[in-house]
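Asks: task: produce atomic coordinates for the following.
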Amino acid sequence: MWGCVCSAGLVRGVVRRCRGTAPVGRVARAARGSADCSGAVVVLFVPGERDRLTGEAPTVREAFEQAPVPLCACSGPEHRVVAVNAAYRAAAVRQELVGSTVDELYPEARFQEILAVFDRVYATGVAESKKAWRMQLTTDEGLQEFFFDFTVTPWFDTGRESAGFICSIDEVSEQVRERREAEERAAEAEARYARARSTLAALQQALLPADLPLLPGVDLDARYVLAEVDTAAGGDWYDAVVLSEGRVALVAGDVVGHGVKASAVMGQLRAVVQERLRAGCGPAEAMNALDRHARHVPGAEAATCCIAVLVPATGALTYAGAGHPAPLIIDADGTAEYLPATGQGPLATGATYTDHTGRLPPGATLLHYSDGIVERPGTTPESGRKDLARIASLAAQNLLMPRDSPTSTSRRVVEQTLEVLLRESGHSDDVTVLAAHRTAVPRELEVVLPADPSGARQVQAELGQWLLGLNCTEDDESQLQHAVVELVTNAAEHAYVHVTGVAGLTGPGREESAGGQARDVTVRGYLDTDGSVVIEVADRGRWQDVPHQDPFRGRGLAMARTFTDSLTVDRAESGTTVRLRKRLSHPVTLTASRPAAARPADLTVTEDLDVPGLLTVTGRLDAVSAERFTGDLTTHTRGGTRPLTVDLSGVTHLASAGVRVLHRTHDLLVRNDRTLTLYAPPGSVADNVLDLAGLPHTTRPPHRTG
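Replies: Reported below is the predicted structural model:
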């Protein structure tokens, strides 16, 4: 018996395309085909061997119908559905499927690339599988989103020509949504964990010194590295406490454990050490006081600490230890030796502490450290101590990584020692290192300048180079330059007013005053033993307060006072001296060495051609450039009749002369019912000066096209 079923090749048989009228009794016409079966796909089942291998047609069809996996068979390049099983019909939105093309059944999928998959399988005869394929299909509830796993397998006619494909499909929308929800929950948990770590890290940073003092005769640097565990806080600490008589106390400590509790205990112990040292206690006396306090602090038992007081001028060293490793001394020739251990136990264990002495020679480096760097995984404490001495010595001599290495010996020792020792073995405990390199006392600054606007520019360059040698931060350098430039400008305008004309404005050069004295200004500076830079600006004239009708003059002294810690004015018959002080420090985490100070750029003013009324100002806006800047603003405001926006983000120096120009322009535009909008990024030079001057401005960038 011959049978015919459009099973899309699921049943093995002889497959061919009918090209005319089929033989009566030998071929059953396809259910959908016309009388001549043109283009219909039929499967012929030959009795005998074929039935024995594949099963009889009714059985095979029933197995196809009851298969648990949704199956759909399509024929021809138009992908016309010729067979679907019960599982597919149950999952399908539409029930009348056979005879329609995929494009007719699912027009909304036309641009969702699934037809491209069917085309490729039909054209190449190569199966393709997709996972979690997102599609949007129309249901009774409107357009809905689904996810499918599916495999598209080709089937062929007897001539091995592509006849169509079989698609097995499984909707996985629920699984995908559950997985995404789980991923979102995991991401949220990870974000909470990251926020918690960030909070702990902020706590740790608040409890440790954010910077170290810049002191004459000693260069300091430090690092703190957290343990490689799920914590962002620990009990290690370091400190550099500036004391009287040019001394500095170098402290390292370690509280047992990790986490918030250890950090809290550490903060208490560090505060006690600072207070006792500043009260005049020596290392042992401070340690005994710390011990008494630790006995009443839960979690402080068995904490360790080492306090070393250094006199940079002589190298004299006094230290006391409470169960903490003694410092390492690296001589200028690279010889590395540990100071003798104190032999006294940790805090709150009943020990009594005494002072020990040593010396730090010129060019030598003292290295405080915690045991995390010598007790690394896979190393013994003894081998770890040897490794530390060897690597730190090589770093001090600049033999480890000499190319582009830091010029500061203390920074080089800290950075390179940690990198080399921790990069292979890692570390299971917190690591703290504090280095003190004994250096020569930095030279003092002395510059004699003409009492005119050119002197202000000259002093900024000279002062910048001197401050660069002190290794101060860019913020400190900028603030000191602003302050000193204002003081020099003031001296030029007020010190020699008794001479005909205003001396500071009659031209450059060391012109003689009426008394035969040179009209000049002297700037002197030095780094004091308390870590403050002291700068004096002195003239030899007799100050007179020149009455100014300009309400925007007279702000220079106020600006200078804002940028410093203290400012005093000493007026005498021989001249006026203004003295300012500012504490210098550098952050513990340092960036690469800055290049030599470059000559400040001249002022440039450009108009945005795409945004009328928007000016961009870069460079120095000072007494020299203020007159030209006045002309630029007059031109671009058309004499005060046109509103203007000025972008000051590129201004590297904004002197009081520039502030006056901005004030005048602002008032001129207001009188004409126009506005002057000044933009200065938060924390920029212009932002700080405009705040002080009381000039309205915005920190929101101006709109630009493009």
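Asks: from here on, just use CA atoms for contacts and neighbour counts.
Replies: Noted.
Asks: need the helices for the stretch 1-150 of the chain, in chain order.
Replies: Counting by DSSP state H, counting those that start in this stretch, one finds helices in the stretch 1-150 of the chain at the ranges 49-54, 57-66, 86-91, 102-105, 114-124.
Asks: and this one, so I can compare the two:
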Amino acid sequence: MKPRNGTVGAGQDLRAAVAESTEPAPPLDQATGAAEVVREVFDQLPVMVVAWEGPEHVAVAANEAYRKYVGRPGFIGSPWSEVMPEVRGQQFFEILDKVYTTGQTQVGSEWRFQIRRDDTDRLHEIFVDFTVSPRLGPEGQIVGSTCFVTDVTDRVHERHEAALRTEYAQERYEAVHDVVVELQRALLSMDLPVMPTAHVAARYLVAAQDQAAGGDWFDAIVLDNGQLALVVGDVVGHGVAASAAMGQLRAVLEELLRTETELETVLERLDAYAEHSPSMRAATVAVVVLDPETGKAVYGRCGHPAPLVVGEDGSVRHLDAASGGPLGTGAPRQLAHTTIGPGEVVLMYSDGLVERSGHSLDEGVAELAHVAADAVTNRTMPVGASAVVVDRVAEITMELMTRLGHEDDVTVLVLQRLAQPVPGLELRLTATRDSLHQVNAAFGAWLAGFGASPADRFALELSVTEAVTNVIEHAYPPGRPGPLTVTGAVLPTGGVSVRVVDEGRWRSPDPASTTGGRGLLLMTQVVDEAEVIHPPQSAGSPEGSRGTTVVLRHHAHREAVMASGRGLVVDDLDDDRPATDFEVVGREDDDGPVVSLRGIVDLDTAERARAALLGASRGGVRSLTVDLTAVTQLASAGVRSLFEVREQLAANRKDLVLIAEPGSAPAVVLELVSLPYHHPARTRPTPA
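Replies: Sure thing, here's the model as predicted:
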């Protein structure tokens, strides 16, 4: 069974040794020991070992450690594609093929796989280190391969958990990043539009070579006419010069897309601009302008790889009808039109995703098409995969296509035209304290459903909490709650609109109050627009007009993912505690009482927080430190409690010290209401 392409590397050395040897081989029992002893030693090896034979990779040997790990009896004599069919599409069979055909040993470190470990269909996610080496026959020909495997799942999880749970892990991560990576992040827009008829995702992986920033860029721009422009481009070279050229081209192209009505004119003017700069000449770009409502699209390519369109059934077509040379070269170009059907996915990418040493670009594109189809249909590594198709496609294609290494930047931009628009939110409740939790849970789930960024979720959730709290506290007489309606919609131009409506009577805030009236302030500061609408004053209604509508508008985004090094990006670990839980933990240190608040501090929990703080300070006669680092939302009711506690302490000439992580949800609110706070690293900060 000679391989098609011969052998290289270790195989050549062994064959040469066999050919040149003139001495007869020693008897088997003298060279390796008795067969039963060899088998016993092999079976007791602590490392997992399995051997395959032939181009179908038929299993011919496996030691006990491997057999126990796989948990599938009777696989000897079977092709590995039948033994572990779930591994197809995870790039391992390709490794076996390469070892068998070339004789080159292949090594993998911390590769993620999803496999069955028993007779059930349940998939388990594992990480392994492996080495696959060629197996040689008596005459030096390759007859199969041998694989040595070490499960490193626990090691990977422990490392990720340690990094994510360490108090200042993110700060340290940013500190060790090369400055050019941060430059790349600044030049690229990591915000992707939120639209009712389309989902968009993007990932960017910095070049592995010296971690040097490069010239790749992507954009997803909502135009004034409601169309969506998708862009992926690539400037030749790496480093600051390439990044600067990329930033200029990206800015010029965005302006042209917003001001010109024809894509042909846009590309002509971009080509003319690039012609006058050596750093921009020969840059490539692909642009797709899509009407998300109808699916009609026009696209152009300037020396850039053709986008792929993947159907919900995994079918793939290439948008290669448009043609043209790189920018600044004067090459002619031709636009093309297509229609993106409901549910179809558009995948745009830079050539760094499909470049492979020893393989043509056509082979890389074919592999990408296969990987993308599996990702759309969720056939590859489905355990823990995102339910949002574009996120799943971006993650899987980036990980699988780069796990063998990459030298250039890698960019992936994915769009799915939704078969059904993002549903609106409509809640009709009675304005009680219990309704606040119902609104928070439903509204948070709605935002998560279309992937609103954490920053946008914070702004919108806080604003809705404030509007609903105002209805509960002020719209209706005590003990006689009335209707509360909360509706939300994703806007065609990108962004979110929310309306909170009651049928009570508006009462202006008490100007004498020193602790209230901050809800409207918070709303106007954290969202783009916050408007309070009252019906006209009716005759005979001295108490005020009936019914109030709070309208919130915010240009929400989805977040792109940027990484350096390996393509695998592990999401942040979720706290095991539900977001709605509230907890108070007190302790004493050398400077006095310290109270840690955890969870949501809103209308329902603020009084508990206030009572705990006053209790710890013995009614305001002891200085108090309040740790807010574990607070996930600080609403105006919680702010009011902090002001009340501070006033009580000040009356007794005692101090209130607030601790919060800069940039966190409570820190943002404290800054808005001018309550000073300090970093948790400080031992004893200045009082509030």
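Asks: picking that back up, any chance of the helices of the stretch 1-150 of the first structure in JSON lines, plus mean neighbour count and distance to D530 of the first structure?
Replies: Formatted as JSON lines, the helices of the stretch 1-150 of the first structure follow (neighbours: other C-alpha atoms under 10 Å; distance: least, C-alpha to C-alpha, whole Å):
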{"stretch": "helix 49-54", "mean neighbour count": "13", "distance to D530 of the first structure": "98"}
{"stretch": "helix 57-66", "mean neighbour count": "16", "distance to D530 of the first structure": "91"}
{"stretch": "helix 86-91", "mean neighbour count": "16", "distance to D530 of the first structure": "82"}
{"stretch": "helix 102-105", "mean neighbour count": "16", "distance to D530 of the first structure": "84"}
{"stretch": "helix 114-124", "mean neighbour count": "17", "distance to D530 of the first structure": "75"}
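Asks: mind putting the ones you listed in TSV, distance to E444 of the first structure included?
Replies: Output for the helices of the stretch 1-150 of the first structure, formatted as TSV (distance: least, C-alpha to C-alpha, whole Å):
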stretch	distance to E444 of the first structure
helix 49-54	102
helix 57-66	97
helix 86-91	88
helix 102-105	87
helix 114-124	78
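Asks: quick one: closest of the ones you listed to V646 of the first structure.
Replies: Comparison of these against V646 of the first structure by C-alpha to C-alpha identifies helix 114-124 as nearest, at 55.1 Å.
Asks: okay, now W133 of the first structure: neighbour count?
Replies: 17 (other C-alpha atoms under 10 Å).
Asks: that one is in contact with I169, isn't it?
Replies: No: using C-alpha atoms under 8 Å, W133 of the first structure is not in contact with I169; the gap is 10.6 Å.
Asks: between these two, which contacts overlap?
Replies: 148-149 (C-alpha atoms under 8 Å, 6 or more residues apart in numbering).
Asks: start and end residues in the first structure for stretch 297-308 of the second structure, please.
Replies: The aligned range for stretch 297-308 of the second structure in the first structure is 317-328, by TM-score structural alignment.
Asks: how far away from the center of its chain is that stretch?
Replies: Distance, stretch centre to chain centre, for stretch 317-328 of the first structure: 36 Å (C-alpha atoms, centre = their mean, to the nearest Å).
Asks: how about stretch 212-232 of the second structure?
Replies: Worked out by C-alpha atoms, centre = their mean, stretch 212-232 of the second structure lies 18 Å from the chain centre.
Asks: start and end of that stretch, how far apart?
Replies: Distance across stretch 212-232 of the second structure, first residue to last, is 19 Å (C-alpha to C-alpha, to the nearest Å).
Asks: show me which residues of that stretch are buried.
Replies: 212-223, 226-232 (16 or more other C-alpha atoms under 10 Å).
Asks: next one: stretch 675-683 of the first structure
Replies: Result for stretch 675-683 of the first structure [16+ other C-alpha under 10 Å]: buried residues 675-681.
Asks: now stretch 360-368 of the second structure
Replies: In stretch 360-368 of the second structure, counting by 16+ other C-alpha under 10 Å, buried: 361, 364-365, 367-368.
Asks: stretch 669-683 of the second structure now?
Replies: Buried-residue list, stretch 669-683 of the second structure, by 16+ other C-alpha under 10 Å: 669-670, 676-680.
Asks: show me what contacts the residue nearest the centre of the second structure?
Replies: Using C-alpha atoms, centre = their mean, the residue of the second structure that lies closest to the mean C-alpha position is V561, 5.3 Å off. Counting by C-alpha under 8 Å, 6+ apart, V561 of the second structure touches 190, 202-204.
Asks: who wins for neighbours among these?
Replies: A202 (29 neighbours).
Asks: residue in the first structure paired with that one?
Replies: So A202 of the second structure corresponds to A222, using TM-score structural alignment.
Asks: test my guess that that match contacts V433.
Replies: Yes: taking C-alpha under 8 Å as the definition, A222 of the first structure is a contact partner of V433 at 5.5 Å.
Asks: that concludes my questions; thank you for your assistance.
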